[in-house]
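Trainee: Okay, here's the prediction I keep looking at, along with the sequence it came from:
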Amino acid sequence: MIALLAPDALGGLVPGRIPVRAILFDKSDAANWALGWHQDRTIAVRKRADVAGFGPWSVKTGMPHVEPPLAIIERMLTIRVHLDPVDADNAPLLIAPGSHRLGRIAEPEIDSVVAQCGAHACLAERGDAWLYAMPILHASAAAGMPRRRRVLQIDFSADRLPAPLEWLGI
């Protein structure tokens, strides 16, 4: 059973942090994508504002995103709640354990970092949750045997943003 919690209750899942973004990933035979190895480096904000140390800017699904200073990303945590089972054939999240401790990883270095850290598939049953440090290198293949794979991802931050920037929130 999945229970919906108020945003302030979600903060109790990761003490000292508040939920700042929620995304529902819905992979299926009709929507079966792959993502190469990468770090999540952007945050969703309510509106664009020029603040020193924040940039570049982008727009994703109509929402402004910005790359903050790495220190903010390093203190963020992500919870992925699995609404469907994810086995090895259903495009599990792949992580490079320990890569979150290496700071910002340049694109040309990603393959060697993954080779050094190894790759781990995050298999899950319905209702399982994974918690990880936001800057971890991660990837996802297209599903080998496509079927529904819904994951609710909630990002948490311990930081307030400098005014006039504000977290988008959930």
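Mentor: Received, thanks. Numbering: from 1, shown residues only.

Trainee: Going by C-alpha atoms from here, please, whenever you check contacts or count neighbours.
Mentor: Fine.

Trainee: Helices along this protein, start to end?
Mentor: With helices called from DSSP state H, the chain shows them at 7-10, 70-74, 110-117.

Trainee: who touches the longest one?
Mentor: What that stands for is helix 110-117. Applying Cα atoms under 8 Å, 6 or more residues apart in numbering, the external contacts of helix 110-117 come out as 37-38, 96-99, 137.

Trainee: Leaving out the residues flanking it, which one is nearest to residue 169?
Mentor: Nearest residue to residue 169, sequence neighbours excluded (Cα to Cα, 6 or more residues apart in numbering): residue 20, at 4.2 Å.

Trainee: Ok, residue 53 next?
Mentor: residue 69 (5.9 Å).

Trainee: Tell me, how many residues neighbour that neighbour?
Mentor: Residue 69 has 14 neighbours, counted by other Cα atoms under 10 Å.

Trainee: ok, now how distant is it from residue 37?
Mentor: From residue 69 across to residue 37, the span is 21 Å (Cα to Cα, to the nearest Å).

Trainee: next one: residue 88
Mentor: 17 Å.

Trainee: neighbour count winner among these two?
Mentor: The neighbour count for residue 88 versus residue 37, taken as other Cα under 10 Å, is higher for residue 37 (18 against 14).

Trainee: let's bring in a second one:
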Amino acid sequence: MNLQNHKNLIQENGFTVINNIFSDTEIEEISKAIQNIDTSKETFRKSEDLFAIRQILKEVPHVKDLIFNDNLKTIIEEIFGEKYFAVKSIYFDKPERSNWYVAYHQDLTISVDKKIDLENFGPWTTKQNQFAVQPPLDILENIFTIRIHLDETDENNGALKVVRKSHSKGIYRPETIDWNVETENICNVEKGGIMIMKPLLLHGSNRTTNGKKRRVIHIEFSDKELPEVLNWSERMN
């Protein structure tokens, strides 16, 4: 793996795809661990179009050792840096007949342990006792997201579409995208591959049209401590 090349691509374009990070056996074990859990908790969301588990690293502790294999650890250390830790984790399952699509957006919030008045932090949202807030820009700019693909994903089953280089333009409202200037990229990822992206990269996805499922584990990493009494709610070294 030429990781320096991937590091440059993330800096320049806001994303990169690295395939062959997990073997078929590893993917099978991760899938099994996820299938065997109690889905009645409030961190789960289930509909015909989407099954999601928030805080998957906490909810399925067994999955942690499977996810952080040697390949992934090397990528985190060499591309992000040794001080990075996980701050958010979600599992998404777009079923075979899913009509779920996501309009272009940036990931602008972080998960924290409480709601307090802090300068430059806001707006706030609270879902099922989980607090999310938009932090200052420098915190968002520092985050890396890894998306682990448990299925092969292309434009026919909801692969991410992204606007290259949009991560370096601060807060970028999707309705202001000028398609004469910007280009859309579809990020095809093989089963067992990963996509790394910056949360400020404009991204979205289309509906599934080929009857194939798309399961993704989304993990965000930061190396920044939050101010004063605020803590990352899912912090995990």
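Mentor: Cool, the structure landed. Quick caveat, the model's predicted, so the values are computed rather than measured.

Trainee: Just give the TM-score of the two.
Mentor: Here the TM-score for the pair of chains, by TM-score structural alignment, normalised by the length of the first structure, is 0.88; 166 aligned residues with a Cα RMSD of 2.1 Å.

Trainee: and the closest residue to residue 84 of the second structure other than its chain neighbours, what does it touch?
Mentor: Once flanking residues are discounted, residue 84 of the second structure sits nearest to residue 223: 4.3 Å by Cα to Cα, 6+ apart. By Cα under 8 Å, 6+ apart, the contact list for residue 223 of the second structure reads 83-85, 142-143.

Trainee: before we move on, what about residue 78 of the first structure?
Mentor: Applying Cα under 8 Å, 6+ apart, the residues near residue 78 of the first structure are 131-134, 153-156.

Trainee: Give me the aligned partner of it over in the second structure.
Mentor: Correspondence of residue 78 of the first structure to the second structure, assessed by TM-score structural alignment: residue 145.

Trainee: Residue 166 of the first structure: what's it in contact with?
Mentor: Per Cα under 8 Å, 6+ apart, neighbours of residue 166 of the first structure: 45-47, 160.

Trainee: and with 10 Å instead?
Mentor: 20, 44-49, 160 (Cα atoms under 10 Å, 6 or more residues apart in numbering).

Trainee: just to revisit the earlier point, winner for burial among the helices of the first structure?
Mentor: helix 70-74 (a mean of 18; mean count of other Cα atoms under 10 Å).

Trainee: Tell me which other helices or strands that one touches.
Mentor: Judged by 3 or more Cα pairs under 10 Å, 6 or more residues apart in numbering; DSSP states H and E, helix 70-74 of the first structure is in contact with strand 149-157.

Trainee: how about CSV for the helices of the first structure, with distance to residue 55 of the first structure added?
Mentor: Shown next, in CSV, are the helices of the first structure (distance: least, Cα to Cα, whole Å):
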stretch, distance to residue 55 of the first structure
helix 7-10, 27
helix 70-74, 11
helix 110-117, 21
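
Trainee: Out of the ones you listed, the one nearest residue 148 of the first structure is which?
Mentor: Comparing these against residue 148 of the first structure with Cα to Cα, the closest turns out to be helix 7-10 (25.5 Å).

Trainee: which other helices and strands contact the closest one?
Mentor: strand 18-27.

Trainee: Give me the helices and strands touching the strand it packs on, please.
Mentor: Checked by 3+ Cα pairs under 10 Å, 6+ apart, strand 18-27 of the first structure has helix 7-10, strand 43-44, strand 77-82, strand 149-157 packed alongside it.
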